[in-house]
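> mind looking at a prediction? Sequence and model below.
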Amino acid sequence: MTLLKHRLFWPVAALVTLVVVNVIANPNFAKVTMRDGDLYGNPVTILRESAPLMLVALGMTLVIATRGIDLSVGAVMAVSGAVSLTIIADSPDPGSLGTVTVAIVVAVLVALVLGAWNGFLVSVLGIQPIIATLVLMLAGRGVALLITGGAITTVTSAPYKFLSNGYLILLPVAFFIWVAVVAIVALVERRTALGMLTESVGINPEASRLAGVRSRGIIWAAYMVSGLLAGVAGIINASNTMAADSNNAGYLIELYAILAVVLGGTSLMGGKFSIAGTVIGVLTVTTLDKTIQFFGVPPAQSPVFFAVVVVIVVLVQSPRVHAWGRAASARMRRTPSSGEPPTGPGAASAAKKHEEVAA
C-alpha cells in the first residue's frame, strides 16, 4: 500500500503499461540496433523526440508551481526558431560554427526577454497568468511571421542540424541536452532553498510575502526560465526540420506540456511539484503519440484517442477516485453475507431481539 501511495507510482505505471502494450502488439518495438557506432530504434527515437516537449514542460512545471500558467511557449518556440534560422540564412557562411553559435545565442536571449515580459505582466502588473500569456500566444506567431517575412525560411547548415539529428556517445545530442537541463533544474530547485520558496509562493503567495519571501521575484524568474527553455526547444525543433515554419512550430505544445506536468503528479493549483514526475509525464505523452501512430489512427482522429487515454490515466491517478474506491471497499467488507450473524455496534441488540422473537 505504501508503494501505491507514492506520487510517482501511477505515472510510472502508465508509462510501463504503454510500453507493454506496444511490445505485445509489436515485439520489435523495444528493439535497439547499432549502425555506424550509434544506437537506433523506437526507444532511442522517443528519447530524441521528447527533447522539445521536455524543455517546455520543465519550464511549465516551475510556472505551475507558482500557481501560474504559460500559454505562450509555443509562440516563443516559433519566434526562437525564426530568429535563429533568419540569422543563419542571412549569413554569408551558413555552415560556419561561429554563425550558428551567434544565431543560437541571439534566439535564446530573445526568448528570455519574452519570458521576462510575461513575468513582468504577472508579477509586477498583477495580470492573471492566463490572460498575460495569452497576449504573447496570439502576438508571438505574428512576430515570428514578421521576422521571416511571412515565408518558411529554410537553411542548410550541418552544425545547426547536429543539435537535433547528431549523435554523441551512441545516443542523440538532443537527449543529452534535455538530460543536462533536467539535471540543472533539479540541482537548483532541490539542492537549494529555491524549490521550497517556489512551493511556498504557490501554496499561499500572500503568506509567503508576509513571511519575507520575495514572491514577485520568484514568479518573475519562473516565467523567465519558461521562456528560456521554450527558446531552446524552438531551436531544437527548427534544427530537426531545418525550416522556420511560424504557423506550425510548437503548435499546441503548451497543452501537451500542461498535460505532461499534470500526468507527472503536479497540481494545477500550485505548490508541490515534481521534476521527476514531469520527466515521466513527457515520456508517457511521447510514447502515447508513438502508440497512436503505430495503431494507424488517422491524424484527424488521434486527438480523440489521445484524450480518452489521458482521461483514463488522470482518473486512475485522482486522489478522490482512490478515496471512493477505498470507501466502496470498506462498505463491502462491512456488509454481512447471507447466513452470517450481523457484526458491528448494533449486533448485540439485534441478536437479543432475534432470541426474544424466537422464544
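Arrived safely, thanks for sending.

> can we go C-alpha only for contacts and neighbour counts from here?
Fine.

> just give me the neighbour total for I24.
10 (other CA atoms under 10 Å).

> which element, helix or strand, includes it?
Mapping I24 onto the secondary structure by DSSP states H and E places it in helix 9-25.

> check which residues of that helix are buried.
Applying a neighbour-count criterion of 16 or more other CA atoms under 10 Å, one finds 9-12, 14-15, 18-19, 22 buried in helix 9-25.

> what residues does the helix or strand harbouring L138 touch?
When elements are assigned from DSSP H and E, L138 belongs to helix 129-148. Counting by CA atoms under 8 Å, 6 or more residues apart in numbering, the neighbours of helix 129-148 from elsewhere in the structure are 68-76, 78-79, 82-83, 86, 118, 121-122, 151, 244, 246-247.

> stretch 203-219 now?
Residues from elsewhere that reach stretch 203-219, judged by CA under 8 Å, 6+ apart: 63, 66-67, 119, 122-124, 197-198, 200-201, 269-272.

> all strands of the stretch 151-300 of the chain, in order?
Counting by DSSP state E, counting those that start in this stretch, residue ranges of the strands within the stretch 151-300 of the chain are 153-154, 167-168, 171-172, 243-244.

> pasting the second one now:
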Amino acid sequence: MTARPLQAIARHPLLWPVVTLLLLFALDVAHRHDFLAITVLDGHFFGAPIDILNRAAPLVVVSLGMTLVIATRGIDISVGTIVAIAGATAAIILAADPNQVGLALAAALGVGLLAGAWNGLLAALIGMQPIIATLILMVAGRGVAQLLTGGQIIPIGARGYLRLGDGYLAMVPCAVWIAIAVFIATSLLVNRTALGLLVRSIGVNPVAARLVGLRSTAITFGVYVFCGFSAAIAGILTSSNVRSADGNNAGLLLELDAILAVTLGGTSLMGGRFSLAGTVLGALIIQTLTYTTYSIGVPPEATLVVKAFVVIVVSVIQSARARELLAGLATRLSTSSTRAQAEVQ
C-alpha cells in the first residue's frame, strides 16, 4: 500500500471511533466468547449486540440533535430534562386513558418542540450564551417533570405505546428502527439540502454568515427545535422501555453522554465540522463501554472513571496533532517498506 492511502486512512475522522469500537468488541469477546452470538428467541433476535443497539437507540437519537446544535457553536444541556418531561407527559395521558396512545405521542413530541423553541428563543433570538440558556431549562424543567409526576414513578401499561420501546419489528427492536429512521431523515436533511452547508457556515464564522445574507438566527433556532424534538423521541423510547415515567431520574446525565458521543464521533466543539455517522459510532462506543464495564466485573462506582479514561484517550488520539503524527508514522513505515522491497529486488 502506498503512502497516500495510508495517510488518508490515518487522517479519516471515523478511523479512531471505529478502532475504539472494535477494541471494545475484542475485549468483550476475550471475556465472553459468545459475545457476538445472535440467536432467535421468542420470534426475535437475541444477543449482546442486539441489547447494545436497543439500549443505545435513545442516546443515538438525542446525539443526532445535539450534533447539529454543536455544529453551530452551541450546546444543549437540557436534553436529559426534555426526555423526562416528554415521558412524564405521555405517562399522564396514558394513565387517564390507556387507549390515547396517539394523543400521548403527539403531546410528548409537542413538549419537545416547545422546549426546543424555548432554548432557541433564548440562544438564537435573544442571544444568550447557549450553555446558560439551556441550563435554565435543565434546572427548571426537571422540576416541571417532577411536578407532572407528583414526585412518583408513573407506570405505563398501554400496549401500543410499550411496543415502541420493548417491541420488535422484523425480529429487530422497534427502538433500533426508530433510531435508524431518525438518522436517515437527518442525513437526508443535511446532505441532500443546503441545510448542512448553512449549518457548517454558521459554525465556522457566524458573523460572516450573517453578513453574506444567511438567516443564521432562524437556522440556529430551528436546530434547537430539532434537538428538543429528538430528545422527546428519546423520552418516548426510554419511558416505553422501562414501562414508566420517572421525573427525577429519567434522562439524568444523558446530556453528558450525548456530548461525549458527538465529540467522540469527530464533531468539533468549535463548530463548523460535524459527522452524523461519527455521532452514531460515538453513541455505540459509550453504550458498549457501559456494557463492557459491567460484564467484566468493574464496580459500578468505577464505571464513570473508566468511561472518562476511554473518552480522554480517544479524544487525544483524534486531535489534529495526533493525526499529523500518525500520518507521518504511516508515511515513514510505507517508505521503509518500499526501500526494503527495493533492496530485496
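Looks like it arrived, so ask away. Note that the coordinates shown come from a computational prediction; the quantities given were computed from them, not determined experimentally.

> quick one: TM-score?
Here the TM-score of the superposed chains, computed with TM-score structural alignment, normalised by the length of the second structure as the reference length, equals 0.92; 327 aligned residues with a CA RMSD of 1.7 Å.

> quick one on the thing from earlier: and the helix holding L138 of the first structure, what's buried?
Buried positions in helix 129-148 of the first structure, judged by neighbour count with 16+ other CA under 10 Å: 129, 131-134, 136-137, 140-145, 147-148.

> average offset between it and the second structure?
Helix 129-148 of the first structure: mean distance to aligned residues in the second structure after superposition is 0.5 Å, counting by mean CA distance after the TM-score superposition for the first structure.

> okay, and that helix goes to which residues in the second structure?
Mapped onto the second structure using TM-score structural alignment, helix 129-148 of the first structure covers residues 130-149.

> so who does the residue nearest to the spatial centre of the second structure touch?
The structure's the second structure has its C-alpha centroid closest to S63; by CA atoms, centre = their mean the separation is 2.4 Å. For S63 of the second structure, the residues meeting the contact criterion (CA under 8 Å, 6+ apart) are 258-259, 261-262, 279-280, 283.

> mean shift between the helix or strand encompassing it and the first structure?
Assigned by DSSP H and E, S63 of the second structure falls within helix 48-71. Taking mean CA distance after the TM-score superposition for the first structure, the mean distance separating helix 48-71 of the second structure from the aligned residues in the first structure is 0.5 Å.

> and that helix, how far from the chain's centre?
Averaged C-alpha coordinates place helix 48-71 of the second structure at 3 Å from its chain's average position (CA atoms, centre = their mean, to the nearest Å).

> what's the matching range in the first structure for the very next helix or strand once past it?
Next in sequence after helix 48-71 of the second structure, counting helices and strands by DSSP H and E, comes helix 79-96. Residues 73-90 of the first structure are the counterpart of helix 79-96 of the second structure, counting by TM-score structural alignment.

> mean offset of that stretch relative to the second structure (after superposition)
In the superposition with the second structure, the aligned residues lie an average of 0.4 Å away from stretch 73-90 of the first structure, counting by mean CA distance after the TM-score superposition for the first structure.

> coming back round to it: ok, so of the buried residues of helix 9-25 of the first structure, who is nearest T291 of the first structure?
The shortest approach to T291 of the first structure among those belongs to N22, at 6.7 Å (CA to CA).

> what range in the first structure does stretch 14-22 of the second structure sit on?
For stretch 14-22 of the second structure, the matching stretch in the first structure spans residues 8-16, with TM-score structural alignment as the criterion.

> with stretch 61-68 of the second structure instead?
On the basis of TM-score structural alignment, stretch 61-68 of the second structure is assigned to residues 55-62 in the first structure.

> what do you get for stretch 279-289 of the second structure?
Using TM-score structural alignment, stretch 279-289 of the second structure corresponds to residues 278-288 of the first structure.

> hmm, who's touching that stretch?
11-12, 14-15, 18-19, 46-47, 49-50, 53-54, 57-58, 61, 256-257, 259-266, 306.

> who's in contact with the residue nearest to S334 of the second structure when sequence neighbours are not counted?
The shortest distance from S334 of the second structure to any residue other than its chain neighbours is 5.6 Å, reached at A3 (CA to CA, 6 or more residues apart in numbering). The neighbours of A3 of the second structure, taking CA under 8 Å, 6+ apart as the test, are 330-331, 334-335.

> pipe the residues you listed into JSON lines and attach secondary structure per row.
Below are the contacts of A3 of the second structure laid out as JSON lines (DSSP: H, G, I helix; E, B strand; the rest coil):
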{"residue": "A330", "secondary structure": "helix"}
{"residue": "T331", "secondary structure": "helix"}
{"residue": "S334", "secondary structure": "helix"}
{"residue": "T335", "secondary structure": "helix"}
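
> before we move on, the earlier item: map the residue nearest to S334 of the second structure across to the first structure for me.
When the structures are aligned by TM-score structural alignment, no residue of the first structure is matched to A3 of the second structure.

> so how far is S336 of the second structure from A3 of the second structure?
Note on A3 of the second structure: its distance to S336 of the second structure, by CA to CA, to the nearest Å, is 11 Å.

> likewise for V310 of the second structure?
V310 of the second structure sits 32 Å away from S336 of the second structure, going by CA to CA.

> just the buried positions in the lengthiest helix in the first structure, please.
With secondary structure taken from DSSP state H, the first structure has its longest helix at helix 215-241. Of the residues in helix 215-241 of the first structure, 215-216, 218-240 count as buried by neighbour count, 16+ other CA under 10 Å.

> what does stretch 149-165 of the first structure give?
For stretch 149-165 of the first structure, the buried set under the neighbour-count rule, 16+ other CA under 10 Å, comprises 153-155, 157-165.
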